[in-house]
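J.: Here is a sequence together with a model predicted from it:
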Amino acid sequence: MLQDSETVADITVVPESEMHAHDTDCDSDQSDDEATGDHNRLPSRILKGEGFLPNSDMQLPNPPDDDPGCSSSVSQGPSVVLGLAEKAEVPPGVKFYHDNLFTTLSLVDEMTLRGYGSCGTMRQTQLHNVPFTAPQTFKKTPRGDAEYLVEAEKLIVRWNDNSVVTVVLNMEREFTETEAKRWNKQKRTMDKVRQPKCIQDYNTHMGGVDLHDQFVSRYRVNIRSKKWWWPCFSWALNSAMVNSWCYYRSWKSGEKDLLSFQRLVAQTLLLRHGTKPSRQGRRSSMAVAITDATRFDNLNHWPCNTGSRYKRYKNCGG
């Protein structure tokens, strides 16, 4: 996720439409090894806070040497973030929020050198020599407990929630906390627990990813194929439809929901590019009683009750 800001170290409040997120499409049941790049094709995305997708790219297991994100100092996952930032021509001073598929300590260092802000969740395997408490031990601490470490330009924070969460960022060097509401199963009430401010910001700004995924999953293309490229193609169609709807909402707020908008697009494409089915057999000698202009004027010509029980078409013989 991206935020405009004059300096990387200074976090400013910006409108939701200016926030971006960086994420990838992976199945929820994938293992860590599967999600780190063993698949040949994974779409990676930069998204805005309202669910709009400005840019995306295919994640390859062995990217070419001339790929914009390739750097000797970062691995494949972080290079996807850097590559998308260059392809999207993101200016320095913008803030990225990315999930644990991409986040490493070397990525945050590289983002700092390029003038970008960086904040993301991390996996335990990427912490290396950071002297944090072991996750199994830290899980036993009270809910809301946190530990942090300031290293060079980075702030590394670990927090105990439903599970252990680790976040690293280069936009703050001072650890601050706020409050969050969590459900207490034993008391059956909502309790207030301490929450690091950086984790609250991360959850807020990564909302564009979840929003876009939610819109895409509502009315996705359900045609199945054995071709490897078909899921990518159908996902691109769904994302393009969601993007068009986001543009439409900014122009005409709340006039059509996503389903109505998709129906309108489909009808428009059929009217403009569709072909009429060819007639089979001999043409009828009867004159057409209703013109095509009347039939397809979308004015809802419904049958009406005239009071008579039987009616016969005037051109029918017999």
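T.: Everything's here; your move. Numbers count the residues shown, from 1 in each chain.
J.: from here on, contacts and neighbour counts on C-alpha atoms
T.: Will do.
J.: ok, longest helix in the chain?
T.: Ranked by residue count, the top helix of the chain under DSSP state H comes out as helix 230-251.
J.: ok, second structure coming up, stack it against the first:
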Amino acid sequence: MSDPLLAVDGLRIGFGPAKDGAEAVRGVGFTLEAGKVLGIVGESGSGKSLTMMALLQLLPGQARCSGSARFRGKELIGMRKSEIRHLRGKDIGCVFQDPLSAFNPVKTIGDQIVEAIRLHDRRISRRAAMKEAEELLAAVSIPQPDQRLRQYPHEFSGGMRQRAMIAMAIANKPALLIADEPTTALDVTVQAQILDLLRTLTRERGIGLVLITHDLGVVAGMADNIAVMYGGRFVEAGTADEIFYHTRHPYTRGLIEAMPKLDRPEERLVAIEGTPPSIWSRPPGCSFAPRCYFAQERCRQQEPELRDLEHTRSACLRAEELPPRETVAHAQDTGKDMTL
């Protein structure tokens, strides 16, 4: 069998001295095939973006990184700067979370897309690259692309800037696209358009897509596989159907119960109490135990491994005992103790 497009194994990212420092990402591993979508979901600070920045060698200078990340069989961790610069923007595209700060404010959109194209293909003329940039803007449904090329980032709306960012990310026909919170701060209509665009690019061009988000609803309709991240590690992983219909982790269950149900608007949303742990003061045992409605004393002492279950892979000591969703909601309404 051929190698997957991207294979990550045992990825760890830390800050501070190796002995006394803190780990922000702890042993993450996954594979991604061409033409497939992997959704990485979790709250802010869980390590989602750091994981992807490590693959591109865009971590801050004080960060420590170890493990393996193989792209088309080539090891990215520890790769020489000259090699990784050749891959970034060409074979691996990235859609950053805030397109306004990602674009250069004093250069036109057209100039920046042309720069991205010519950086990896010196043979193409500026005129030909500008024509290609116009076609890219048209491909991401930006109206009047010939005029928009001459405009600056601040003259674009939020949705148009995100589309322009996607256009620049796919300019060199990458095999892998990393989208870090691509729909943040966009209204629901524009959000749906951006997700539909990413879905179309994945299917038509065979691009492997890693979609990073805090919202399970964003990945519900487009991810082939979902990995739920908490406290710097994956706590549950599986196909989209397995995660939504057969979840075996309380944190994933909490994320699902916090989503509004359009077909059941009267259903009460169940919030996850508390806050995510700091990497400098992570509790012993399961990182989610202080916020978990089902935690027992053993959960506070022993950190569970990600293990195979009937449908998903879950890092929960009580995965097989997880009660039905309606039982959880009733217990929280009545104050019943679910830890026994």
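T.: Yep, it's here. Fair warning: this is a prediction, and the values are worked out from it, not measured in the lab.
J.: what's the TM-score here?
T.: After superposition, the two chains reach a TM-score (TM-score structural alignment, normalised by the length of the first structure) of 0.29; 154 aligned residues with a CA RMSD of 6.5 Å.
J.: all strands of the stretch 51-200 of the second structure, in order?
T.: 63-71, 74-75, 92-95, 176-180 (DSSP state E, counting those that start in this stretch).
J.: Hmm, I typed the wrong one, I wanted the stretch 51-200 of the first structure.
T.: Using DSSP E, counting those that start in this stretch, strands in the stretch 51-200 of the first structure cover 55-59, 95-98, 117-121, 146-151, 154-160, 164-169, 177-184, 189-196.
J.: contacting residues for the residue lying closest to W183 of the first structure once chain neighbours are set aside?
T.: Nearest non-adjacent residue to W183 of the first structure, counting by CA to CA, 6 or more residues apart in numbering: M190, 4.6 Å away. Going by CA atoms under 8 Å, 6 or more residues apart in numbering, M190 of the first structure touches 181-184.
J.: give me the number of residues near S44 of the first structure?
T.: Residues contacting S44 of the first structure under the criterion other CA atoms under 10 Å number 19.
J.: Tell me how far it lies from M111 of the first structure.
T.: 18 Å (CA to CA, to the nearest Å).
J.: before we move on, what about H273 of the first structure?
T.: The value you get for H273 of the first structure to M111 of the first structure, if CA to CA is used, is 46 Å.
J.: Which one's more surrounded, these two?
T.: Shown here are H273 of the first structure and M111; by other CA under 10 Å, M111 has more neighbours (22 against 8).
J.: From H212 of the first structure, how far off is D23 of the first structure?
T.: Distance of D23 of the first structure to H212 of the first structure, given as CA to CA: 11 Å.
J.: whoops, L155 of the first structure was the one
T.: From L155 of the first structure to H212 of the first structure the distance is 29 Å (CA to CA).
J.: okay, and the common contacts of D23 and H212 of the first structure?
T.: L47.
J.: Doesn't H22 of the first structure lie inside a strand?
T.: Yes. The assignment for H22 of the first structure (DSSP: H, G, I helix; E, B strand; the rest coil) places it in a strand.
J.: Any idea how many residues pack against it?
T.: Neighbour tally, H22 of the first structure, other CA under 10 Å: 27.
J.: Please tell me I have it right and it contacts P43.
T.: No. In this structure H22 of the first structure lies outside contact range of P43 using CA atoms under 8 Å: 10.9 Å.
J.: how far does stretch 246-261 of the first structure stretch from start to finish?
T.: Stretch 246-261 of the first structure end-to-end distance (CA to CA) = 10 Å.
J.: ok, now stretch 9-24 of the second structure?
T.: Stretch 9-24 of the second structure has an end-to-end distance of 16 Å (CA to CA).
J.: what's the answer for stretch 99-114 of the second structure, then?
T.: End-to-end for stretch 99-114 of the second structure, by CA to CA: 17 Å.
J.: Could I get the strands of the stretch 51-200 of the first structure in TSV, plus columns for distance to E86 of the first structure?
T.: Formatted as TSV, the strands of the stretch 51-200 of the first structure follow (distance: least, CA to CA, whole Å):
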stretch	distance to E86 of the first structure
strand 55-59	11
strand 95-98	13
strand 117-121	14
strand 146-151	27
strand 154-160	23
strand 164-169	20
strand 177-184	33
strand 189-196	31
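J.: Nearest to D33 of the first structure among the ones you listed would be which one?
T.: Nearest of the strands of the stretch 51-200 of the first structure to D33 of the first structure, taken as CA to CA: strand 55-59 at 14.7 Å.
J.: Buried residues of the closest one, list them for me.
T.: For strand 55-59 of the first structure, a neighbour-count test (16 or more other CA atoms under 10 Å) marks 56-57, 59 as buried.
J.: same check, this time on stretch 237-257 of the first structure
T.: Going by neighbour count (16+ other CA under 10 Å), the buried part of stretch 237-257 of the first structure is 238-239, 241-246, 248-249.
J.: got the angle for the longest helix along the second structure vs strand 176-180?
T.: Identified as the longest helix of the second structure according to DSSP H is helix 188-205. Interaxial angle of helix 188-205 of the second structure relative to strand 176-180 (axes from the mean of the first three to the mean of the last three CA atoms, to 10 degrees): 170 degrees.
J.: packing partners for helix 188-205 of the second structure?
T.: Helices and strands touching helix 188-205 of the second structure, by 3 or more CA pairs under 8 Å, 6 or more residues apart in numbering; DSSP states H and E, are helix 158-169.
J.: For the helix it packs on, name the packing helices and strands.
T.: Partner elements for helix 158-169 of the second structure (3+ CA pairs under 8 Å, 6+ apart): strand 92-95, helix 99-102, helix 109-120, helix 126-139, helix 188-205.
J.: how big is the angle separating that helix from helix 188-205?
T.: If you take the same axes, to 10 degrees, helix 158-169 of the second structure sits at 20 degrees to helix 188-205.
J.: Specify the angle between helix 158-169 of the second structure and helix 126-139 in degrees.
T.: 130 degrees.
J.: nearest spatial neighbour of T252 of the second structure, skipping sequence neighbours?
T.: Per CA to CA, 6+ apart, closest to T252 of the second structure is V228, 6.9 Å.
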